[in-house]
Structure formats: C-alpha cells, structure tokens
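Asks: Predicted model, plus sequence, below.
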Amino acid sequence: MDIIQIVGIGIVSTVLILILKEQKPVFAFLLSVFVGIGIFLFLIGKISSIIHVLENLALKTEINMIFLKTILKIIGIAYIAEFGAQIVRDAGQEAIASKIELAGKILIMVMAIPIITVIVETVLKLLPA
C-alpha cells in the first residue's frame, strides 16, 4: 500500500520538521521541500501509467491527441502551481503563494482557449440558423 508509505514518510518528516524548526528553521524548511519533492517523485510512475491509459483511451475513441495533451498540460499546471504555492506558504510567504496560484489560473485559461473555441464552434453548428 503506497499510501501507507507516503503517510508514514509524511508523519516522520513532520515530527522531524517540528523538532528542527526550533533550532534550525532553514533546515526544517529544506526538509519540507525535499520530502514534498520525494513524494512527488515517488508518484511519477503512477502518473505515467495514468497518462498511458488516457492516451490509449483517446486513440480508441479517435479523440484528437492535441486535446488530450492540452488537458494533461492543464492538469500539470494546476498541480505544479498548487505544489509551489504550498511550499511558499510553508515558508510564510502568503502573498507570493497567492501570486503563484494566480499565475497558474491564468496559464490554465490560456491553455484552455483552443478547447473552449472548439466547443463554442461545435455548439454554434448545432444551433438552427
């Protein structure tokens, strides 16, 4: 069970961070960042298998791969922005964390424009003239 390992690592690192925070706050922050990156790297294989399944589904249903890749990029932007904002928030920089989240939202909108355009064009074609 991967989740048990992840939770175990999280709990142990949290205790270590709480102990380090008293003596060396910089090391506590670095440990927090490294544990977060470590958990992410641990999940890379799972993410890869999800992407592979979605690609196979898109091929079977003959969905344009550009749309799938765009959606996967949007999901990636959302996760990376959230991860970055949480790390910055852990360092006590709420204002910068908010800006990271804002940037993520704007980049998602930029990436979504082609998909939104196709949806609107499809709906307009379906409406009676």
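Replies: It's in.
Asks: hey, let's count contacts and neighbours off CA atoms from now on
Replies: Fine.
Asks: which SS class is residue 14?
Replies: Secondary structure assignment for residue 14 (DSSP: H, G, I helix; E, B strand; the rest coil): helix.
Asks: I'd like to know how many residues surround it.
Replies: Around residue 14 there are 16 other residues, counting by other CA atoms under 10 Å.
Asks: can you pull the contacts of it?
Replies: Neighbour list for residue 14: residue 32 [criterion: CA atoms under 8 Å, 6 or more residues apart in numbering].
Asks: Assign the most centrally placed residue in the chain to helix, strand or coil.
Replies: In the chain, the centroid-proximal residue (CA atoms, centre = their mean) is residue 79; its distance is 1.1 Å. With three-state DSSP as the basis, residue 79 sits in helix.
Asks: let's bring in a second one:
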Amino acid sequence: MNIVAVAGISIIAAILSVMMKRYHHEYSVIISICAGLIILFEIMANVSPAVQQIHTLLDSAGISSEYAAILLKSLGICFLAQFAADSCRDAGESALASKVELAGKVAIVVLSLPLFEKIASTAVDLIGGGR
C-alpha cells in the first residue's frame, strides 16, 4: 500500500472539505465521502496478499475454511460499518451513525451464530450432556 498516496489524498480532501464547508456544506460531505472511498479502494487492492496469507496459515493449522470465512466477513462488516458511520458523522448525522454501528454489530452476531452453535455443541459433548 502506498501510504504516501493515502496521506496525500486525505490531506488534500481535508483542505478542500474545510474550504467548501464555508460555502456549500453538502459539497464538503461529498468530498469527504469520495476521498474515503478512494482510500478504501486503495486499501482493498492491497489486502489480497494478506487474505491469502491468512488462508494459508489457517489451512496449515488445520482450521476449517468456514471459520476463516466468518473471520474475514466479520472484518469486512466492521470496516464497512465504521466507514459508513464516520461518513454520517461528517455529515452531522450522529444518530444515523449510531444506527449504522448497531446494524454492523447485529450483522456480526448473526454471521457468527453458526460458530457459537459449534462451540456450544462442543462444550456439551465435553461435559457429557450429549449422551
């Protein structure tokens, strides 16, 4: 990842956003969201090797790919919800940002239910309740 490009984009967007906020607040928000999306795409383009390395580590450890999928999907939900909530806060919509964060948390819980079920089943088997 080219951190210099990310830093440059964020500084330029911040300056433009502050300048535009005086005259057209709505354009300021659009500039911030567009810069955030550009940075997000830059990050996502460079995340692929890390995801591949995680899959390799989990495979070598003998951990099911189902768990890796849950981990990566949860991570994606976290990043997306945080980006959306921060964008809402930049637009002055704190209540909406809180709702986005809550939706992200609920989505992670729903996504993790099969994992919780497997853990509970294993615990019951270890205790001897599955006779």
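Replies: Yep, it's here. Small disclaimer: the values here were computed from a predicted structure and weren't measured.
Asks: related to what we said a few turns ago, what residue in the second structure is paired with the residue nearest to the centre of the first structure?
Replies: Counting by TM-score structural alignment, residue 79 of the first structure corresponds to residue 79 in the second structure.
Asks: What's the separation between its match and residue 105 of the second structure?
Replies: 11 Å (CA to CA, to the nearest Å).
Asks: cool, residue 46 of the second structure as well?
Replies: Residue 46 of the second structure is 26 Å from residue 105 of the second structure, by CA to CA.
Asks: got it, and residue 33 of the second structure?
Replies: 22 Å.
Asks: Looking at those two, which has the bigger crowd around it?
Replies: residue 33 (20 against 16).
Asks: any idea which element that one lies in?
Replies: Using DSSP states H and E, residue 33 of the second structure falls within helix 25-61.
Asks: buried sites along that helix?
Replies: Residues 28, 29, 31, 32, 33, 35, 36, 39, 42, 55 are the ones in helix 25-61 of the second structure that count as buried (16 or more other CA atoms under 10 Å).
Asks: quick one: contacts for the third one?
Replies: For residue 31 of the second structure, the set of contacting residues under the criterion of CA under 8 Å, 6+ apart consists of 13, 16, 17.
Asks: do the last one as well
Replies: By CA under 8 Å, 6+ apart, the contact set of residue 55 of the second structure is 65, 68.
Asks: Could you check how far it is from residue 111 of the second structure?
Replies: Separation of residue 55 of the second structure from residue 111 of the second structure (CA to CA): 19 Å.
Asks: Please apply the same query to the third one.
Replies: When CA to CA is applied, the distance between residue 31 of the second structure and residue 111 of the second structure equals 33 Å.
Asks: Likewise for the first one?
Replies: In this view, residue 28 of the second structure and residue 111 of the second structure are 35 Å apart by CA to CA.
Asks: for the fifth one, same thing?
Replies: Between residue 33 of the second structure and residue 111 of the second structure the distance, using CA to CA, works out to 27 Å.
Asks: Just give me the match in the second structure for residue 5 of the first structure.
Replies: Match for residue 5 of the first structure (TM-score structural alignment): residue 5.
Asks: Its match: which element?
Replies: Counting by DSSP H and E, residue 5 of the second structure is part of helix 3-21.
Asks: Name the residues of that helix that are buried.
Replies: For helix 3-21 of the second structure, by 16+ other CA under 10 Å, it's 6, 9, 10, 13, 14, 17, 20.
Asks: mean shift between it and the first structure?
Replies: Following the fit onto the first structure, the mean deviation recorded for helix 3-21 of the second structure is 1.4 Å by mean CA distance after the TM-score superposition for the first structure.
Asks: how far out from the middle of the chain is that helix?
Replies: The chain centroid and the centroid of helix 3-21 of the second structure are separated by 22 Å under CA atoms, centre = their mean, to the nearest Å.
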